[in-house]
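Trainee: Sharing a model prediction with you, sequence too.
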Amino acid sequence: MDVRHFEDRLRARRHELEGRLDRIEHDFEQPRNPDDDDRALERNNDEVLDSLGLQGEQELRAIGAALDRIAAGSFGRCTRCGATITAARLEAVPYTPFCEACARELEDG
């Protein structure tokens, strides 16, 4: 398995997410419109941005953990059972810590 390929993808995604989170934070810092209708729309937008920010932060943590596994030499192995994570699964979700079987068990249970 080409770990360098995944490391490059993870670092690029981390950079993209950090930029997106910076833009979200910048949007929250902008002055709000005094008009009631516009404020209601801004509140709705803030809720969406907040949700996106939380998802981005969770993904950043998962990416950080995956980069730590690369550094430790354990990337590509399930953190739960030790089995090899398939290349197809890593291509889809390069920061996944679980093989397909363990992920399925965790989702079901």
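Mentor: Received, thanks.
Trainee: make it CA atoms for all contacts and neighbour counts henceforth
Mentor: Will do.
Trainee: which secondary structure element contains the most centrally placed residue in the chain?
Mentor: For the chain, residue 59 is the residue whose C-alpha lies nearest the centre (C-alpha atoms, centre = their mean; 1.6 Å). In this assignment (DSSP states H and E), residue 59 forms part of helix 36-72.
Trainee: Equivalent analysis for residue 32, please.
Mentor: Using DSSP H and E, no helix or strand contains residue 32.
Trainee: neighbours around the nearest residue to it once chain neighbours are set aside, how many?
Mentor: With C-alpha to C-alpha, 6 or more residues apart in numbering as the criterion, residue 32 has its nearest non-adjacent residue at 6.9 Å, and that residue is residue 39. Per other C-alpha atoms under 10 Å, the neighbour tally for residue 39 reads 13.
Trainee: Use this one as the comparison:
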Amino acid sequence: MSRFEPHEELERLSSEYLQRAAALRRDLAKAHDPDFAEQAQERQNDDVLRSLLIEAEEELRLVGLARQRLAQGRYGECQRCGEPIDEARLRAKPAAEFCLQCAAS
């Protein structure tokens, strides 16, 4: 197994979420078809795109908080109980704020 580099992984995630959010904003800015029936479908699609944008922005916020913890030397520390977060969890979810036990409760 390769060495886990949280700085690199958080940077990658940040870039990914920024690109995703930008693409969603571009899609939402597109003009709608003048046909009413087509417009109704496009507006439903916009609702889905807005939900995806909210999700991308939330993930970006969590990555930003994880980067702050990394800079402060508190990365990998559960924000609830203070115990270390298992490396496997951090590999799977690099912006994890809580250990598995706290996340489950």
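Mentor: Yep, that arrived. Computed from a prediction, not measured in an experiment: that's the story for all the values here.
Trainee: circling back to that earlier point, could you measure the residue nearest to residue 32 of the first structure against residue 13 of the first structure, distance?
Mentor: From residue 39 of the first structure over to residue 13 of the first structure the distance is 33 Å, taken as C-alpha to C-alpha, to the nearest Å.
Trainee: again, but for residue 87 of the first structure
Mentor: Taking C-alpha to C-alpha, one finds residue 87 of the first structure at 18 Å from residue 13 of the first structure.
Trainee: okay, those two: which has more neighbours?
Mentor: The neighbour count for residue 87 of the first structure versus residue 13, taken as other C-alpha under 10 Å, is higher for residue 13 (16 against 13).
Trainee: in which helix or strand would I find that one?
Mentor: Assigned by DSSP H and E, residue 13 of the first structure falls in helix 3-28.
Trainee: ditto for residue 82 of the second structure
Mentor: Assigned by DSSP H and E, residue 82 of the second structure falls outside every helix and strand.
Trainee: Please report how far it lies from residue 76 of the second structure.
Mentor: Residue 82 of the second structure sits 9 Å away from residue 76 of the second structure, going by C-alpha to C-alpha.
Trainee: if you count what's nearby, which of the two comes out ahead?
Mentor: residue 76 (24 against 12).
Trainee: Next one: that one from residue 105 of the second structure, what distance?
Mentor: Counting by C-alpha to C-alpha, the gap from residue 76 of the second structure to residue 105 of the second structure is 18 Å.
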